[in-house]
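> just a sequence and a predicted model for now, questions to come.
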Amino acid sequence: MSTIYEAAGGMDVFVRLAEATHQRCLADPLLQHPFSHADNQPDHTDRLAAYWAEALGGPPTYTTTMRGSESHVQRLHAGEADYAVEASPRFVQCVVDSFDEAGVPADPEVRQAIADYVTWAATGPFQAWGRSKDDVPDDLVMPHWDWDGPVPPA
């Protein structure tokens, strides 16, 4: 069986999905503020696409080439627990609403797998560090997801 990354169409689809999601978030009054800061990072959508792709079975571009780490990602979102409770479902909806524009295949299993992953990430790991970025350990392992859900670390 192929990975979710492969079934979705590979990196080009994830780049388009990250770009379309970013634009939807900028248009949302609740999500606009944090995503407007991402405009100061010209590679934000490329990094987001690489992160999603790697988490869903694609190449380890985020953690190797971009030198991203899960600890860094979690620190970016730490201390926002109250905001995240309200913002997370809206972020997930922005991702799902971007499927057609990004060219995510119409296959319901592919779309559901991506939606399930984004929902899980937005409501679990990204809300785990509600108090402070100082609480985030330095050695967090990037979570991976397959057709059956979260993949335990090797």
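Nice, I can see it.

> drop to CA atoms for contacts and neighbour counts, all remaining ones
OK.

> what distance do you get for the residue nearest in space to the middle of the chain to Ala128?
Centroid-nearest residue in the chain: Trp52, 5.0 Å away (criterion: Cα atoms, centre = their mean). Trp52 sits at a distance of 18 Å from Ala128 (criterion: Cα to Cα, to the nearest Å).

> what about the strands in this protein?
144-146, 149-151 (DSSP state E).

> next one for the comparison:
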Amino acid sequence: MKNIPTLYEWAGDTQTFETLFTTFYDKVLRDDLLGEVFQNMSANHVKHVAHFVAEVFGGDKLYTLEDGGSHASMISHHIGKMLNEEKRQRWVHLLLQSADEVGLKSDPEFRSAFVGYLEWGTRIAVINSQLTENPMNQQEPMPQWGWGETGGPYIANAN
């Protein structure tokens, strides 16, 4: 049995994710479609998103332990933003462009898992952005993303 690394381990380390999201949000802020959505983001936004994704990919729990975040708190940042498919696609496009620029691993297996997560996460963000209240309670666990599938069809507010 071979020891398969987590997506986080395969990608690199915390600095890998911080570099990726710094490069990405530099693009986002200059983007004609997304710039307005993120123009008032906090000074810690980039670091928090980097820590969130790193943790979801199997890295240290920096988002939950150091940043004081949770899955519910991440969801709360999307509530009422009224995101649409065009913005979602641009977000994914700019992040994949940034991944190439910073030299994020490009092997098919990793990129498949990475793109799968982006598709899953951004589609949930769009759904939650249409809501006025957070559907998730603070005790919900952080998502975990690995090399495989999501685990079944999406059902809103399923317990």
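Cool, the structure landed. Just so we're clear, the structure is a prediction, and the values are computed from it rather than from any experiment.

> what residue of the second structure takes the place of the residue nearest to the centre of the first structure?
Applying TM-score structural alignment, one finds that Trp52 of the first structure aligns to Val53 in the second structure.

> quick check: its match vs Asp100 of the second structure, distance?
From Val53 of the second structure across to Asp100 of the second structure, the span is 17 Å (Cα to Cα).

> and if you look at Val46 of the second structure?
Here Val46 of the second structure is placed at a distance of 18 Å from Asp100 of the second structure (Cα to Cα).

> quick one: which of these two has more around it?
Comparing Val46 of the second structure with Asp100 by other Cα atoms under 10 Å, the one with more neighbours is Val46, at 21 against 13.

> re earlier: was I right about the residue nearest to the centre of the first structure contacting Phe14?
Yes - between Trp52 of the first structure and Phe14 there is a contact at 7.2 Å, judged by Cα atoms under 8 Å.

> please identify the most buried of the strands of the first structure.
When those are scored by mean count of other Cα atoms under 10 Å, the highest mean neighbour count falls to strand 144-146 (a mean of 19).

> that strand: average distance to aligned residues in the second structure?
In the superposition with the second structure, the aligned residues lie an average of 0.7 Å away from strand 144-146 of the first structure, counting by mean Cα distance after the TM-score superposition for the first structure.

> so that strand corresponds to what in the second structure?
Under TM-score structural alignment, the alignment places strand 144-146 of the first structure onto residues 144-146 of the second structure.

> can you tell me what sits against that stretch?
Applying Cα atoms under 8 Å, 6 or more residues apart in numbering, the external contacts of stretch 144-146 of the second structure come out as Thr6, Leu7, Glu55, Val56, Phe57, Gly58, Ala113, Tyr117.

> so which of those are in helices?
Assigned to helices by DSSP state H, the following of the contacts of stretch 144-146 of the second structure qualify: Leu7, Glu55, Val56, Ala113, Tyr117.

> the aligned partner of the first one in the first structure - nearest residue in space that isn't next to it in sequence?
The reference is to Leu7 of the second structure. Aligned counterpart of Leu7 of the second structure in the first structure: Ile4 (TM-score structural alignment). Nearest residue to Ile4 of the first structure, sequence neighbours excluded (Cα to Cα, 6 or more residues apart in numbering): Leu56, at 5.5 Å.

> all helices of the second structure, in order?
Using DSSP H, the helices of the second structure run over 7-11, 14-30, 35-38, 45-56, 71-76, 85-102, 108-129.

> among those, show me which one is buried the most.
Highest mean neighbour count among these (mean count of other Cα under 10 Å): helix 45-56, with a mean of 22.

> so which elements touch that helix?
For helix 45-56 of the second structure, the elements it packs on are helix 14-30, judged by 3 or more Cα pairs under 8 Å, 6 or more residues apart in numbering; DSSP states H and E.
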